[in-house]
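Novice: Pasting the sequence and the predicted model now:
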Amino acid sequence: MKRIALTLAACTAFAAPAQAFITAPCGPEFTPLTITEPWEENTRTFANGAIRIFEIFIDPNVASGAALGILHPAGSGEEYRTCTAIYQSAEFRFFAQAFVAEATAFYDPAVGLIITVPIADAGHDGPVMVRFAVNQTTGVVSLL
């Protein structure tokens, strides 16, 4: 019985939505120098390379110095991509770690490409799932 309770608790913690997270345009901290190394583990592409997610880490001396970046089309007819960030909150922008290599995605015609990334956060015992949609037609990233 104890094993079942622990398993359920772990699944609940892992599947919990990240309600406090926010999206915003990428700030000046999003540079190639802040993308977490190795890039092969901390960046992923989707939609035939049109969408890239990546983790940045601002300060290696701080336990919660990471944020998630999304490079994506700016919308139909736009020539360039844009960058949207997912931050912990408006007050405290960074979290502990994004497990980009474990991200999953599927396409929903109603909202766009839905991507789920496990995030380690100092406020939770286990990872939480950050789920967001990237609409390539409108160029909008929205948390789900």
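Specialist: In hand now; what should we look at? Numbers count the residues shown, from 1 in each chain.

Novice: From here on, just use CA atoms for contacts and neighbour counts.
Specialist: Will do.

Novice: Tell me which stretches of the chain form helices.
Specialist: 2-15, 39-42 (DSSP state H).

Novice: and among those helices, the most buried is which?
Specialist: Among those, ranked by average contacts under mean count of other CA atoms under 10 Å, first place goes to helix 39-42 (a mean of 14).

Novice: Isn't S89 up against Q19?
Specialist: No. Using CA atoms under 8 Å, S89 is not in contact with Q19, being 9.4 Å away.

Novice: before we move on, the earlier item: mind putting the helices of the chain into a markdown table with distance to L68?
Specialist: Below are the helices of the chain laid out as a markdown table (distance: least, CA to CA, whole Å):
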| stretch | distance to L68 |
| --- | --- |
| helix 2-15 | 18 |
| helix 39-42 | 10 |
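
Novice: Ok, which of the ones you listed comes nearest A85?
Specialist: Nearest of those to A85, taken as CA to CA: helix 39-42 at 14.7 Å.

Novice: Which strands or helices does the closest one pack on?
Specialist: Under the contact definition 3 or more CA pairs under 8 Å, 6 or more residues apart in numbering; DSSP states H and E, helix 39-42 sits against no other helix or strand.

Novice: Contacts made by that helix with the rest, please.
Specialist: Contacts with helix 39-42, where a contact means CA atoms under 8 Å, 6 or more residues apart in numbering, come from I35, T36, F54, E55, F99, V100, A101.

Novice: and the comparison structure, right after this:
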Amino acid sequence: MRFLFVFIAALMATPALAQTSFPCDWEAHVDNIAEPWEDNIATFANGAVRVALLDTIEPAAASYYLLVLHPPTNEMGVRVCTSIGLDEGLGYAAMFFSELEASYDPETGLTLQIPGIIYLPEQIFQNSALVKISINQATGDVTVTQDLGNE
């Protein structure tokens, strides 16, 4: 019983993994699109949504992000630019763009799934993850969740 209490206390002391979406910033520069571009850029929803794998090089253990251009557009026709990372300033250790999958549900919108690896050096924690991104094209809302242990 004591072991269970210690285990639960340790889990509560560990910071939650934040996976998040945020407006494009420094990580979304065009020179951060992972090469070769033709293998790391995809479009969905009849071209309305474009996704690119980004590699910012540093921090080396957390340099991968996704860039998502999506509706709604402004009066000039420019789409919203959203970055997906573990947290602002912290990406994933890896994202496997060739395994990116998309599905559409009228209730939730476009959903993308991509396997990745998270690494948190402060906690000496590494794990595979399935990152799920839901994009509501009408509102521009982007929701990110992840399932750990995607072996």
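Specialist: Everything's here; your move. These numbers come from a predicted model, not from an experiment.

Novice: The helices of structure 1: which one's closest to G112 of structure 1?
Specialist: With CA to CA as the criterion, G112 of structure 1 lies closest to helix 2-15 of these, at 21.0 Å.

Novice: what helices or strands is that closest one leaning on?
Specialist: strand 128-135.

Novice: what about the strand it packs on, how far off from structure 2?
Specialist: When structure 2 is overlaid, strand 128-135 of structure 1 sits 0.8 Å from its aligned residues on average, using mean CA distance after the TM-score superposition for structure 1.

Novice: That strand packs against which elements?
Specialist: Helices and strands touching strand 128-135 of structure 1, by 3+ CA pairs under 8 Å, 6+ apart, are helix 2-15, strand 112-120, strand 140-143.

Novice: what's the average distance of the last one to structure 2?
Specialist: Superposed on structure 2, strand 140-143 of structure 1 shows a mean distance to its aligned partners of 1.3 Å (mean CA distance after the TM-score superposition for structure 1).

Novice: Give me the residues contacting that strand.
Specialist: Contacts with strand 140-143 of structure 1, where a contact means CA under 8 Å, 6+ apart, come from F21, I22, T23, A74, G75, T84, V130, R131, F132, A133, V134, N135.

Novice: between those, which is closest to A13 of structure 1?
Specialist: Nearest to A13 of structure 1 out of the contacts of strand 140-143 of structure 1 is V130 (CA to CA; 12.2 Å).

Novice: That closest one contacts A18, doesn't it?
Specialist: Yes. Using CA under 8 Å, V130 of structure 1 makes contact with A18 at a distance of 5.3 Å.

Novice: Can you give me every residue that contacts A96 of structure 1?
Specialist: Listed by CA under 8 Å, 6+ apart, the contact partners of A96 of structure 1 are A63, S64, G65, A66, I119, A120, D121, A122.

Novice: Tell me the residue in structure 2 aligned with it.
Specialist: Using TM-score structural alignment, the partner of A96 of structure 1 in structure 2 is A93.

Novice: For the closest residue to its match other than its chain neighbours, grab the count of nearby residues.
Specialist: Nearest in space to A93 of structure 2, with sequence neighbours left out and distances taken as CA to CA, 6 or more residues apart in numbering, is A62 at 4.3 Å. Neighbourhood size, A62 of structure 2 [other CA atoms under 10 Å]: 24.

Novice: Quick one: map A62 of structure 2 onto structure 1.
Specialist: So, by TM-score structural alignment, A62 of structure 2 is matched to S64.

Novice: got the contact list for its match?
Specialist: So S64 of structure 1 contacts F94, F95, A96, Q97, D121, A122 (CA under 8 Å, 6+ apart).
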